[in-house]
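Chemist: take this sequence and fold it.
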Amino acid sequence: MSSMKNRLLLLFMAWNATLLAGLFLLIGQLFPLYAGEEGTRPEFLWLMLALFFVFAFILNFIFGTRLIQVYAQPIQAAAETAMELAKGNYKARAPEVRSGRTLQLGTAVNVLARSLQEMSAVRELEQERLKTLIENMGSGLIMIGRRGKISLMNKSFAASFGLSLENTQDRAYQEIALPDRLIALIEDVFLSEDSINTQITVTDGVHTTHFAVYGAPVISGHGKWLGIVIVLHDITELKRLEQIRKDFVANVSHELRTPVTSIKGFTETLLDGAYEDRSSLLMFLEIIQKESNRIMLLIQDLLDLSKIEQSGFHLNLGDTDLNHVAARAAETVQLAASDKNIRLVIETASDARIQGDADRLLQVVTNLLSNAVVYSPEDTEIWLRIKEGKRHVTVEVEDQGIGIAQQEIPRVFERFYRVDRARSRNSGGTGLGLAIVKHLTEAHHGRIQVISEPGQGTTFQVVLPRTQPE
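Modeler: Below is the predicted model:
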């Protein structure tokens, strides 16, 4: 702006200088005529002429400067502001003069700048909201242009298939490592130009992931085909819970059918006349009682597990000595251990007091010891150790039993899951003991760990905090 102002000022001064020089030459031509007249003083005329030149020059300079300030400078400022707006600098403003039509020009440019700034702010806000929504929507999303180039992909989609956002931008979807089933679905959407809603299963080694997939074409308001969008929702956990529900119903039916069938069969045998044989009568009644007790244990464990899993379940917290809990649990399983000539070894701690529910913790230790007795051969040992820490106390149950394979360890806490079904069922177990142990441990804000090798025995470690959080 200053360079243009200087150029205009110099041009104006040069123009005025030219006019004055022409006037000076004209007077110079006329001066000899006046100089020959009587009483005329040349020195006075030259002085007056010089003063007139100086006054005219100053007056023209002031007038030219004012003219530039009023007209040229605002126009140049408005032009430079428009250039800044074109570059995206919506904070630029043009000076608004007090009068003249240039006031309207500066005001109009500034109104335009403010409108563009507001529109830019709204656009940035909407873009930020859209970006936040896409990145945190929990489902995988990918947008593919009409030429098959990836235009948008969120982190959830990239994480589902181990992709990098930087290496996938503007690349064809066939060039990245997508499952064949998903690529086929993308091509179906491109060919049919219609929405698709389905489910796919992706297997990576031993891991299987289930996705609910929705694909649809992207069409602008003017009917122009822009590409397609694919949304993935991980439903693996829902599938797992659905399978657990099915297995639970099947297992409960199986576990109840066996004792009920036995009771029904022996009852019919007694009614057919076997009750007259006293020895057979007593044997059948003992079997019926045993199977009835088995049903009662199963029902009780189911009720306990259901109660523990309810949201309103609470513990009767109090000062609990785990040494005392371990002793009581050992007394409970001592008879079953003696029948198999298994020796229980208890190692206590000097300070094993925690804040917990003594009855529920007794249930935890008793179930672990009962499991150890069931899966341990005769003439072995079972260790029950209480280990103290600064903030936690650990209850450890180690046996010399059949052990658990590594691939089965994550499933031992499932309902009705048994490592050795025949041995557990013959012992009268319900298959719910470890599920109850896991839920009660988590209710105490603790954690449980399993260390095992087939044929080498198993160690269960229950780590419990000394104090419970508020």
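
Chemist: CA only for contacts and neighbour counts going forward, please
Modeler: Will do.

Chemist: residues contacting stretch 438-453, please?
Modeler: Residues outside stretch 438-453 that contact it (CA atoms under 8 Å, 6 or more residues apart in numbering): 305, 308-309, 315, 356, 360-361, 364, 403-406, 409, 413, 458-465, 468.

Chemist: mind checking which of those residues land in helices?
Modeler: Under the assignment DSSP state H, these contribute Leu305, Ile308, Glu309, Arg360, Leu361, Val364 to helices.

Chemist: what about the nearest residue to the third one once chain neighbours are set aside, which helix or strand?
Modeler: Closest residue to Glu309 apart from its sequence neighbours, by CA to CA, 6 or more residues apart in numbering: His439 at 7.3 Å. Using DSSP states H and E, the element containing His439 is helix 433-443.

Chemist: returning to what we had before: now the buried members of the contacts of stretch 438-453.
Modeler: 305, 308, 356, 360-361, 364, 403-404, 409, 413, 458-465 (16 or more other CA atoms under 10 Å).

Chemist: now, which of these lie within strands?
Modeler: Gly356, Thr458, Thr459, Phe460, Gln461, Val462, Val463, Leu464, Pro465 (DSSP state E).

Chemist: chain neighbours aside, what residue packs nearest to the second one?
Modeler: Looking back up the chat, that one is Thr458. Ser452 (4.3 Å).

Chemist: next, the structure of the following sequence, for comparison with the previous one:
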Amino acid sequence: MTLMSIPVAVALVAAAVLFVAIVVALVLGMATGRVRIAGFRGHSSADDGDDLPDEAATLLSMMPGVSIVVDANDEVVRSSPDAYRLGVVADDAIVDRTVLDAVHEARRSGGKRLFDLTTTTPQRYVAEANRAEHVESRTSSRPNWLKVTVGRIDDRFVIVLVNDVSDAIRFAQVRDAFIINVSEQLLGPTEALGKLADELEKGELDGQQIARDARQVRSSCDKLNHMVSDLLLLIRAQEPITPSSANRLPLLDQVRETVERLQPQADRFGVGLTVSGDADLVVNDEGGQIDSAVTKLVENAIGYSPEGGAVGVSVTRSKGGDSAVIRVIDHGAGIDKKAQSRIFERFYRGADQNARTADGVGLGLAIAKHVALTHHGDITVWSAPGQGSTFSLTLPLAQ
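Modeler: Just a heads-up that it's a prediction; the model follows:
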């Protein structure tokens, strides 16, 4: 059994136990006359004169997953709210055909149906889910990976239990992509070193060829050093922040210090840097996380700005007054709309790289995102091709 299958197996066993318990409770409730089917509804109202039996209602409320009860007319008479978000139920009806077919089969022949199901989150719930994960708004719905159990309670009622394993699968996908990307980044330096070693081992020293190989080794090593440095910053960006008087940070002072350190880089590429803002704004910070986030945002702005361009960094109070907003504004290449939903992913690299950004490994914006998450803040982007980009890092004010 793989590591991924262990929690799934545990969840299925728990679901099966709860399923049996609920069926027993419902049957006992019906046998004692405490269930009047006409009032068996999922959304209580003043007109509903009947409730689930106490045992069943208690078990359903305690279930960690999603439960749905369907009557003989395929009407959903009780449902967890997440059944709607997962795209299984809408308007008090099962809308997924696979689940509905399983309900019909269970009603006809009894027994229990276990199957995997992939659904999509209805568009009206997507923005809420993305906000919870601090992800930019997307035009497409989110996939949901579900483990479904369907069984008959009696001739009229069928129960559907849904275990959402999407988080585990998404985590596995991120983990696997992370490992693959790191491995690919390591191939360049090792191949370059191997090639140089071959030239030296042959003994037929071609000075020009060795010089070319050496330059390739140096470039690969620089990229590898960049990746290792960014990985360390990414780890640091995920360390929790505990607000205290000892970690209060004047935000504008920190931003000025960061920008001053990056001034030589901007000068080298002919890009102007300016800083402005409210000097009274104070936030909590530890381990230089905010410095790391601002560094990556400003480095990106410099990298994608044309020679003679300008990058502006401002620190202002949010409209609500309880947060500070760091904005990094450039007038460079801009970001395509399709790419904007992915730019905060680890190792994501857009197609519009240039000589300044070629050595990047796609971790800069992921670092900035994690700093926002760690501080219980947010990061957003406005951009359009040819019009530049504005990144806004929002951080709560110090407590």
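
Chemist: circling back: map the residue nearest to Glu309 of structure 1 onto structure 2.
Modeler: In structure 2, the residue matched to His439 of structure 1 (TM-score structural alignment) is His370.

Chemist: from Leu100 of structure 2, how far out is its match?
Modeler: 41 Å (CA to CA, to the nearest Å).

Chemist: so which of these two has more stuff around it?
Modeler: His370 (25 against 18; other CA atoms under 10 Å).

Chemist: map Val189 of structure 1 across to structure 2 for me.
Modeler: Residue correspondence to structure 2 (TM-score structural alignment): Val189 of structure 1 is matched to Ala106.

Chemist: all strands for structure 1, in order.
Modeler: Going by DSSP E, structure 1 shows strands at 140-145, 150-153, 196-204, 207-219, 225-234, 318-321, 343-347, 353-356, 381-388, 392-398, 447-453, 457-465.

Chemist: Ser160 of structure 1 is nearest to which of those strands?
Modeler: For Ser160 of structure 1, the closest of the strands of structure 1 is strand 140-145, at 7.5 Å, according to CA to CA.

Chemist: from Asn144 of structure 2, how far out is the residue of structure 2 most remote from its centre?
Modeler: Distance to the chain centre peaks in structure 2 at Glu204, reaching 52.9 Å (criterion: CA atoms, centre = their mean). Distance of Glu204 of structure 2 to Asn144 of structure 2, given as CA to CA: 59 Å.

Chemist: ok, Gly321 of structure 2 next?
Modeler: 37 Å.

Chemist: likewise Thr380 of structure 2?
Modeler: Counting by CA to CA, the gap from Thr380 of structure 2 to Asn144 of structure 2 is 25 Å.

Chemist: same check on Leu161 of structure 2?
Modeler: Leu161 of structure 2 is 15 Å from Asn144 of structure 2, by CA to CA.

Chemist: these two: who's more crowded?
Modeler: Leu161 (27 against 19).

Chemist: can you find the partner of the more buried one in structure 1?
Modeler: In structure 1, Leu161 of structure 2 lands on Val231 (TM-score structural alignment).

Chemist: for its match, what are its contacts?
Modeler: Val231 of structure 1 touches Ser139, Gly140, Leu141, Ile142, Val213, Tyr214, Gly215, counting by CA under 8 Å, 6+ apart.

Chemist: before we move on, what about Arg123 of structure 1?
Modeler: Contacts of Arg123 of structure 1 by CA under 8 Å, 6+ apart: none found.

Chemist: could you check the distance from it over to Thr348 of structure 1?
Modeler: 68 Å.
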